[in-house]
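J.: here is my input; please provide its structure:
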Amino acid sequence: MAMGNEDRDPALKSLETRLNQARQKRLWNDGDDDAPSPMGRAFAMGIHLVVGVVVGLMVGINLDEWLGTSPVLLILFLLLGFGAGIRNVIRDAMRMQNEAMSAEEKVEPAKGADKD
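T.: As a prediction, the model looks like this:
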């Protein structure tokens, strides 16, 4: 026997209504609540730099031991790792700048509408 919506308990109807509202709010959320904090972004940028250097260092050491070309590949991969880390930091900074500019553009039209 199928149970229709009219046969449901009022508490269940209330719960279902609140769940649907929460789902809709989540679907239409502009993502500001999920944005990382400035401290988190700075930490991630530092991690990107350190990880690039460490990976380059490890690759260089292992290749030097394997090929017997001590310090040549170590220096080469250390510089490559540093460059990769700097590239990641610059990319993160540019992404943050673009997000700030797009957020500013969203605010500007609203300010201009008040002048009319």
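J.: from here on, just use CA atoms for contacts and neighbour counts.
T.: OK.
J.: can you show me the helices along this structure?
T.: Taking DSSP state H as the criterion, the chain contains helices spanning 10-27, 38-67, 72-115.
J.: the structure of the following sequence is requested for comparison with the preceding one:
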Amino acid sequence: MDTDLPSDLARLRVLETWAAHYLTRIRARIAAVERQQAQQQPPAPTAAPPVRSAAGPGRARTPDWGLAEAGIGVPATEVHRGGCWARGRSLVAVSAERARAELAGGAQPCAVCRPDRVLTRP
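T.: Next comes the predicted model:
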């Protein structure tokens, strides 16, 4: 067992939340540096202009609900609200009905945005 981590669940959950938040900040900084570097380099020639999304120039629509599949840092499939900062990069947009079904089927609700509180209301 790792000796540099606390042994109680409450402090481990705090560390998990902090790490997820910090990872979001790191990814945002990486994206900013990549944008800055892309502006400094001349664009590569393309055959056709890029297709823009209907949500606005350069922005994808934020889904209302999503699933973060199990993987590194996510031990089980989690259901998130679309705007949750802890959702990670690989959020798969789903309908409210599918999100309810996933929760009923054993998927974990996000401990940050708590979609189960909204989705289980009558």
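J.: quick check: TM-score for this pair?
T.: For this chain pair, the superposition-based TM-score is 0.31 by TM-score structural alignment, normalised by the length of structure 1; 48 aligned residues with a CA RMSD of 3.9 Å.
J.: returning to what we had before: mean neighbour count, the helices of structure 1: which tops it?
T.: A comparison of the helices of structure 1 by mean neighbour count, using mean count of other CA atoms under 10 Å, puts helix 38-67 on top with a mean of 16.
J.: show me what that one is packed against.
T.: helix 72-115 (3 or more CA pairs under 8 Å, 6 or more residues apart in numbering; DSSP states H and E).
J.: and the helix it packs on, how far out from the chain's middle?
T.: 12 Å (CA atoms, centre = their mean, to the nearest Å).
J.: taking helix 38-67 as reference, get the angle to it.
T.: In terms of direction (axes from the mean of the first three to the mean of the last three CA atoms, to 10 degrees), helix 72-115 of structure 1 departs from helix 38-67 by 160 degrees.
J.: against which helices or strands is helix 72-115 of structure 1 packed?
T.: Helix 72-115 of structure 1 packs on helix 38-67, going by 3+ CA pairs under 8 Å, 6+ apart.
J.: next SSE downstream of the strand or helix carrying Ala19 of structure 2?
T.: Per DSSP states H and E: Ala19 of structure 2 is located in helix 9-40. Next along the chain after helix 9-40 of structure 2, taking DSSP H and E as the criterion, comes strand 65-68.
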